[in-house]
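Asks: following is a predicted model, sequence given first.
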Amino acid sequence: MRVERGRFVTGSLMRHVVVMALSGALGLSFTFLIDFLALWWISRLGDEAMIAAVGMAGTIQFVVISVGIGMMIGAVALVSRTIGQGEASRARRIATVAVLLTVAVQATLAALIWVFREPLLAATGAEGAVMDHARTFLGITLPSMPLMAAGIVSSSILRAAGDAWRSMAVTMVAGAVAAVLDPVLIVWSGWGVAGAGASIFAARAAMCGLGLFFVIRVHDLLARPAREDIRTFLRPYLAIALPAVATQVSAPFGSWILTREVAEFGESAVAGWGVVMRLTILAFGGIFALSGAIGGIIGQNYGAGRPDRVAGAYWAALKFCAVYTMVTWALMAGLTGPIVASFGLSSEGEAIVRAFTHYAAGAFIFTGALFVANATFNNLARPLWSTGANWFRDGVLMLPLGVAFTAATGAVGVIWANALANVIAGGVAAFLAWRYIRSLNRTEAVAAAAE
């Protein structure tokens, strides 16, 4: 099975969006299922300090993951656009450069954080037993970040080629490995947090191996590394990837701000916030997957000169986002009791989880709109707009809203602050993205009339 000319340039746009988003959701959910399962099995040990530690460590590790996702976005944009233009050989060379650069950057960043993990944890609010557990967890999991990076980029290259199911399988295998190893290493062996770290390392290694196998052996979408290719494609790749990285890093920055705010209320509040963060990523995998799903579709149609289909894909993604959020919100509200009970949270942690599942989860309609807008900007040669939209949310809105809401309502205020920031930023970004897409269609109409 070799890469063909863009499969997204024909056929139903809604079908493309649903298939790519749901397959991406399954795959992405399995990626984050690794962390969720680790947190759940740790909760079986009945120690909220361990839960809080994994939550804080995850906030710091989220920075490295976000950099990898940003570089992945650059790969999707260039590879999908090149496939849409019918240049498979060029797409292979771009994909190779993307994999090499992403792994190198992830290794460097993970090494730096590994060295300075203790002061970073202290700045996040960790101390005592929480500090000890979090330091151990990061010490084991950070060296696996280059493996995760190779897996994520391989999965994104498969999505850019339109192979939704193999892309999903890459990340699903990681979740399957974690599901088997977590109870063995965390509970039965008595390793606790160290066992969680070892399980995550193994899961990421499996994801890396399968992803590279599919990209190389099935699609032939990696070429032999060449210095000439790095010189040729480095600049256009970084022109998209660097703003995308800056965009993605805003999310862990916003999470770090809210984690610092909630840390003032003790271990129980931090444990509840940690559960919310893992639950958010797991339950709303379809929304988080929208950026990758819509990115390949927009990129191929933009490369093929079809701005009308770009507009159709944009609206199809927004509709999917609304329906997915409403269904997930209803399910989460109904399952709040079992979720809280399974993690053994005390009253303050329970209040934070309930505020999210019963009320704030609905704001993910706007979070999804922000992701769709970001994918639009990244794939239509406006990556800095995406950066501006995310930093408006996390760098401008999050701190004042977090301070104001926690002062007024206590620890649960982080939930309201996060929700309102997403509503404002998502609404503004979606409006700007649609205006830009309309301008592309007007330009196309004028060009057609001139001919």
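Replies: Structure's in. What do you need?

Asks: when you work out contacts or count neighbours from here on, use the C-alpha atoms and nothing else.
Replies: Fine.

Asks: how about the helices in the stretch 51-200 of the chain?
Replies: Secondary structure of the stretch 51-200 of the chain (DSSP state H, counting those that start in this stretch): helices located at 88-115, 117-124, 128-141, 145-160, 164-182, 193-213.

Asks: for the longest one, buried residues please.
Replies: So the one you mean is helix 88-115. 88, 90-99, 101-103, 105-107, 109-111, 113-114 (16 or more other C-alpha atoms under 10 Å).

Asks: got the angle between that helix and helix 117-124?
Replies: 80 degrees (axes from the mean of the first three to the mean of the last three C-alpha atoms, to 10 degrees).

Asks: can you check the fourth one too?
Replies: For the pair helix 145-160 and helix 117-124, the angle between their directions (the same axes, to 10 degrees) equals 70 degrees.

Asks: tell me what angle helix 145-160 forms with helix 164-182.
Replies: Angle of helix 145-160 versus helix 164-182, following the same axes, to 10 degrees, is 150 degrees.

Asks: output the contacting helices and strands for helix 145-160.
Replies: With contacts taken as 3 or more C-alpha pairs under 8 Å, 6 or more residues apart in numbering; DSSP states H and E, helix 145-160 sits against helix 48-84, helix 88-115, helix 164-182, helix 193-213, helix 290-303.

Asks: please compare the first structure with the one that follows:
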Amino acid sequence: MLEGDIPKTLLNMTMPMILAMIMLMTFSVVDTFFVSMLGTTELAAISFTFPVTFTVISLNIGLGIGTSAIIAKYLGGGETEHAKSIATGAIILSVLLVALLSLLCFLLLQPIFMAMGANEETMPFIRDYMGIWLLSGIFLALPMVGNSVLRANGDTKTPSVIMAVSGGINALLDPLLIFGFGPVPAFGIKGAAIATAVAWAVCVVWILYLLAIKRQLIEAKLLNFEDFVQASSGVLKIGLPAAGANMLTPIAGAIITAIVASYGTEAVAAWGVGSRLESLACIVVLALSMSLPPFLSQNFGANKWHRIESAYMLCMKTVMAWQFLMFLLLIAFAPYISAVFADEQLVRDKIELFLFIVPLGYGFQGIVILTNSSFNAMHLPLSALILSVIRLFMCFIPIVYLGSLLFGLLGLFWACVIANFIVAVVSYLWFKRILVKNRVDGIVSTATN
């Protein structure tokens, strides 16, 4: 990562992540597909759950970002033993914090979803799904943060395999547990949550074996309190702002879902399908957001700013080209996609309307996501947090609300594109300014020495 060809290095790190992300994203898409076969009410119910589930996932992502950034920087500086101690503390920290957040969401389940616009018809299905999903949240923490430890060490292939296997297990168990077969009863929407919990549990055993025994990247024991505080402090310094930035997305998503809910259950169902398809359409962006930060962090630790700038610009160009291609494909296949997820024509029409408009902004959204990841990789978590606040609460929500108010659901969808474009310009110019500043500071420091 410090000396190799930049395009080749990023390609080798990203390709396994793309394959893994495809499988990982099948969790929500496959769940949505099979649950949609139960009916529109069940589909709307699982659509309501996305902001809450993503809040828990975002905490894991933030802790993973902090873990990866700190470990990669120390590895770039040659401090491997310190990196091992930090990895151990990060694993313990993630379990504690995710368990606490999951418990809080479980206790406040009813008021949270009622505030989002859920009604007496959808609420029983939401409780069935989220009750199991939240209680199994601890199973998600270990694989996600553990995979960040592996990526910080330059290994993106193993995390890819782990995520691919977990997605495969979920996809196999979903129809069995939702609809039942032979001695296995039909659990309905609960079955989707059970399948996810089982898949995560398998990955917990796998990642702990790899990290503690086979690779010895973490201590095969619990740290004492003093060592835990010392090891986790650096992770929290970056991880908490990063988690906060990521958790703002589902909070904003909950607000947008409440706005969409004013257009009826069919609109919520269509929004839920579109949101999950967005994850698949943005696979390259999400893969780069995991492979780029370790590259940047190691070069940040080695003060190689020219490599950081080259990698960032390469990723920006790649994302814009790829996401435009995805936009064209989604337009071409929109009628077929809507038919897969919905039987009612009104729901199909709204899904197609979403796919004709919203994906046009995915390239701009990709620039924001990767810039945010780059800020965290360079130990600028507050910049990432401020960027997220600007994007979601100064641009996205106000513009979406105004678009909805003036032009209905059509205006809401176009507002998503406009908001992403505005924030993409801001984030790109901001990061370029930081690169120029650090390059000038580096030249001055070298000349002084």
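Replies: Everything's here; your move. Since this is a predicted model, take the numbers as computed values, not measurements.

Asks: where does the TM-score land?
Replies: These two chains, once laid on top of each other, score a TM-score of 0.95 by TM-score structural alignment, normalised by the length of the second structure; 443 aligned residues with a C-alpha RMSD of 1.6 Å.

Asks: coming back round to it: among the helices and strands packed on helix 145-160 of the first structure, which is nearest residue 391 of the first structure?
Replies: helix 48-84 (13.7 Å; C-alpha to C-alpha).

Asks: quick one: that closest one aligns where in the second structure?
Replies: Using TM-score structural alignment, helix 48-84 of the first structure lines up with residues 40-76 of the second structure.

Asks: what about the matching stretch, how far off from the first structure?
Replies: Once fitted to the first structure, stretch 40-76 of the second structure is off its aligned match by 0.9 Å on average (mean C-alpha distance after the TM-score superposition for the first structure).

Asks: those strands in the stretch 251-400 of the second structure, which residues are they?
Replies: With DSSP state E, counting those that start in this stretch as the criterion, the stretch 251-400 of the second structure has no strands.

Asks: helix/strand/coil for residue 246 of the second structure?
Replies: Under DSSP: H, G, I helix; E, B strand; the rest coil, the three-state class of residue 246 of the second structure is helix.

Asks: tell me, how many residues neighbour it?
Replies: Residue 246 of the second structure has 25 neighbouring residues, counting by other C-alpha atoms under 10 Å.

Asks: do the same with residue 396 of the first structure
Replies: Residue 396 of the first structure: 13 surrounding residues under other C-alpha under 10 Å.

Asks: for the one 10 residues further on, same thing?
Replies: The burial count assigned to residue 406 of the first structure is 21, neighbours taken as other C-alpha under 10 Å.

Asks: in the second structure, what residue corresponds to it?
Replies: Checking TM-score structural alignment: residue 406 of the first structure goes with residue 404.

Asks: the closest residue to its match other than its chain neighbours sits in which helix or strand?
Replies: Spatially, and ignoring its direct neighbours in sequence, residue 404 of the second structure is nearest to residue 412 (4.5 Å; C-alpha to C-alpha, 6 or more residues apart in numbering). For residue 412 of the second structure, the host element (DSSP states H and E) is helix 397-448.

Asks: how far apart are that helix and its match in the first structure?
Replies: Looks like 1.9 Å for helix 397-448 of the second structure (mean C-alpha distance after the TM-score superposition for the first structure).
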